[in-house]
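In: With the input below, show me the fold.
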Amino acid sequence: MNTPNPPKRFSMIREFHLADWFTLGNAFCGVGALFSVMSYLETGDILHIHFACALVLAALVFDVLDGRIARWRQKSSAMGRELDSLADVISFGVAPAIIAYGCGMQGLYDRIVLAYFVACGVSRLARYNVTAETLSEGTGKVKYFEGTPIPTSIVLVGLLAVAGAMGAVREHLWFGKVLIGGFTLHPLVLLFAASGSLMISRIKIPKF
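Out: Below you'll find the predicted structure:
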């Protein structure tokens, strides 16, 4: 009687495609941005905020390249898709929120809004992962996004980079602050609330 062969052991390195290494570059830049914000909070040197914003931009470049490389080589995998989502959460969800925190959006309401923004990004990516096959209509290619893609947070990061260059951080943040029930809200943080809400909306964005 023949015994069935044991299932082949999963090898993460062998399963990696070229595009996946670019995805890891995306995550690497996102984590680097977090470290840069920590350095800013410790030293007060605004250069670290600029580094953080530049690293998010670099993450976007890696994010664009990994998709193009996957299509060029016609190689993709479920693991690659999961890697892409996890990297995007770090670079375009957590990193922009932490940059905003470092720039001075540190009130209680600010933190709630920034946490909401990250949660929306996570939810947006999860929805895409479970609906991509349906949205592709059997063609294997998604024709449109539901909700704005999480990398659009680069617009907010660019805005914070400009604020940093103009010295409009911490107590000099644009639009100042308001006290509600004894807790602080910086109106600028509402841009993150709007961005998060657009990510989880049903608005259709063509995918090119």
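In: switch to C-alpha atoms for all contacts and neighbour counts from now on
Out: Noted.
In: residue closest to the middle of this protein?
Out: Nearest to the mean C-alpha position of the chain, by C-alpha atoms, centre = their mean, lies F92 at 1.7 Å.
In: so what's it closest to, chain neighbours aside?
Out: P151 (5.4 Å; C-alpha to C-alpha, 6 or more residues apart in numbering).
In: still on that earlier bit, go ahead and confirm the residue nearest to the centre of the chain touches L156.
Out: No - using C-alpha atoms under 8 Å, F92 is not in contact with L156, being 9.8 Å away.
In: tell me which element L55 falls in.
Out: Taking DSSP states H and E as the criterion, L55 maps to helix 47-73.
In: so where do the strands sit in the chain?
Out: For the chain, the strands defined by DSSP state E occupy 144-146, 178-180, 183-185, 204-206.
In: any chance of those strands in JSON lines, with distance to A168 and mean neighbour count too?
Out: Converted to JSON lines, these look like this (distance: least, C-alpha to C-alpha, whole Å; neighbours: other C-alpha atoms under 10 Å):
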{"stretch": "strand 144-146", "distance to A168": "34", "mean neighbour count": "18"}
{"stretch": "strand 178-180", "distance to A168": "16", "mean neighbour count": "11"}
{"stretch": "strand 183-185", "distance to A168": "16", "mean neighbour count": "17"}
{"stretch": "strand 204-206", "distance to A168": "33", "mean neighbour count": "12"}
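In: Now show me the structure for the sequence below, then we'll compare the two:
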Amino acid sequence: MLSLLPSLITLSSAFCGFDAVRRSASARSDEDLQRAALLVLVAMVLDTLDGRVARMTRTQSAFGRELDSLADLVSFGVAPAVLVYQGSLHRLGLAGVLGAFVFTACGAIRLARFNVLAMRDAGRAGPPPRFIVGLPVTGAAGILVAIVMTGGAAGGPLGGAGAAPAVLAAMLVASLLMVSTIRFRSFKDLRFDTRAALLIAFALGSSALVSARWAPGFVVAWLTGAYVLLGVVESLWRLPRTMPRFRARDEEEIEPQRHRGHRGRESREERM
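Out: Here you go, the predicted structure:
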């Protein structure tokens, strides 16, 4: 029975995504869109729990990974796209339809790539990876949920009719980040130490400040934006090390050390 618990949590996340699609498709007011957005947020919490429960109970499996990906496609690929389309992109006609589909398609590609990389690294021992390639679908869905919730806080459905092109642009940026090679932190290696406590305290304190200063919906925008910005800044910081000129310089610095090591071994052999 314990082995079924992660799968039940995963299916609960999928149900939240399904219900978010249902509510978005039949939305008659901004309140309906807000409820659908909250369901996507609940799915995010459940998606975080299922992996941790599987690791705690040592019930990780290939079946669970595939089920999690299918649930993620529903909750974070289809549901946010339908939500934003119903709230704003329908005003753009075919461009809005294509924009919503591009988001869903990029989410599917992101999940498929994750599964391929996970299968390749399945036999390797070691701690969980610190970084993952491409923006997670949960992060991309968070961007769209933040748009919906901040749009409602601004006094209208996604900020009104004039905001539709900006919403489409934001959706396309989120789609590109999912299929990009930018590395984002997974936080799977996070341990409950002083550093983690300070990070959690900062997240909670800043979220409370944003909520008190503006509205609770802006907390999602703040946390999602900070996560995306952190990944982009860290990738730009590491970019020079990936350029051929810097790699060649590093090799030139390493090569003399190798020669010194060889000479050291040769001298020891001569003494022997």
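In: Where in structure 2 does the helix holding L55 of structure 1 fall?
Out: Counting by TM-score structural alignment, helix 47-73 of structure 1 falls onto residues 31-57 of structure 2.
In: again with stretch 110-130 of structure 1
Out: With TM-score structural alignment as the criterion, stretch 110-130 of structure 1 aligns to 96-116.
In: Average offset of that stretch relative to structure 1?
Out: Once fitted to structure 1, stretch 96-116 of structure 2 is off its aligned match by 0.7 Å on average (mean C-alpha distance after the TM-score superposition for structure 1).
In: Excluding its own residues, what touches that stretch? List them.
Out: Stretch 96-116 of structure 2 has contacts (C-alpha atoms under 8 Å, 6 or more residues apart in numbering) with 65-66, 69, 73, 76-78, 81-82, 84-85, 89-90, 133-134, 136-137, 168, 171-172, 174-176, 178-179.
In: For G147 of structure 1, see how far away the corresponding residue of structure 1 for V78 of structure 2 is.
Out: Superposed on structure 1 with TM-score structural alignment, V78 of structure 2 falls opposite V94. Separation of V94 of structure 1 from G147 of structure 1 (C-alpha to C-alpha, to the nearest Å): 18 Å.
In: and if you look at T139 of structure 1?
Out: Applying C-alpha to C-alpha to T139 of structure 1 and G147 of structure 1 gives a distance of 21 Å.
In: cool, W21 of structure 1 as well?
Out: The gap separating W21 of structure 1 from G147 of structure 1 is 27 Å, by C-alpha to C-alpha.
In: The two - which one has more neighbours?
Out: Regarding W21 of structure 1 and G147, a neighbour count based on other C-alpha atoms under 10 Å identifies G147 as having more, with 21 against 15.
In: give me every residue that touches the more buried one.
Out: By C-alpha under 8 Å, 6+ apart, G147 of structure 1 lies in contact with 124, 198-205.
In: Buried ones among those residues?
Out: Neighbour-count burial (16 or more other C-alpha atoms under 10 Å) applied to those gives 124, 198-200.
In: Looking at these, point me to the pair that's furthest apart.
Out: R124 and L198 (9.5 Å; C-alpha to C-alpha).
In: S76 of structure 1 reaches G67, doesn't it?
Out: No - applying C-alpha under 8 Å as the test, S76 of structure 1 and G67 come out as separate, 9.2 Å apart.
In: any shared contact partners between those two?
Out: Counting by C-alpha under 8 Å, 6+ apart, the residues touching both S76 of structure 1 and G67 are A19.
In: Throw the contacts of G147 of structure 1 into TSV and include distance to R111 of structure 1, thanks.
Out: Converted to TSV, those look like this (distance: C-alpha to C-alpha, whole Å):
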residue	distance to R111 of structure 1
R124	20
L198	19
M199	19
I200	19
S201	22
R202	25
I203	26
K204	29
I205	29
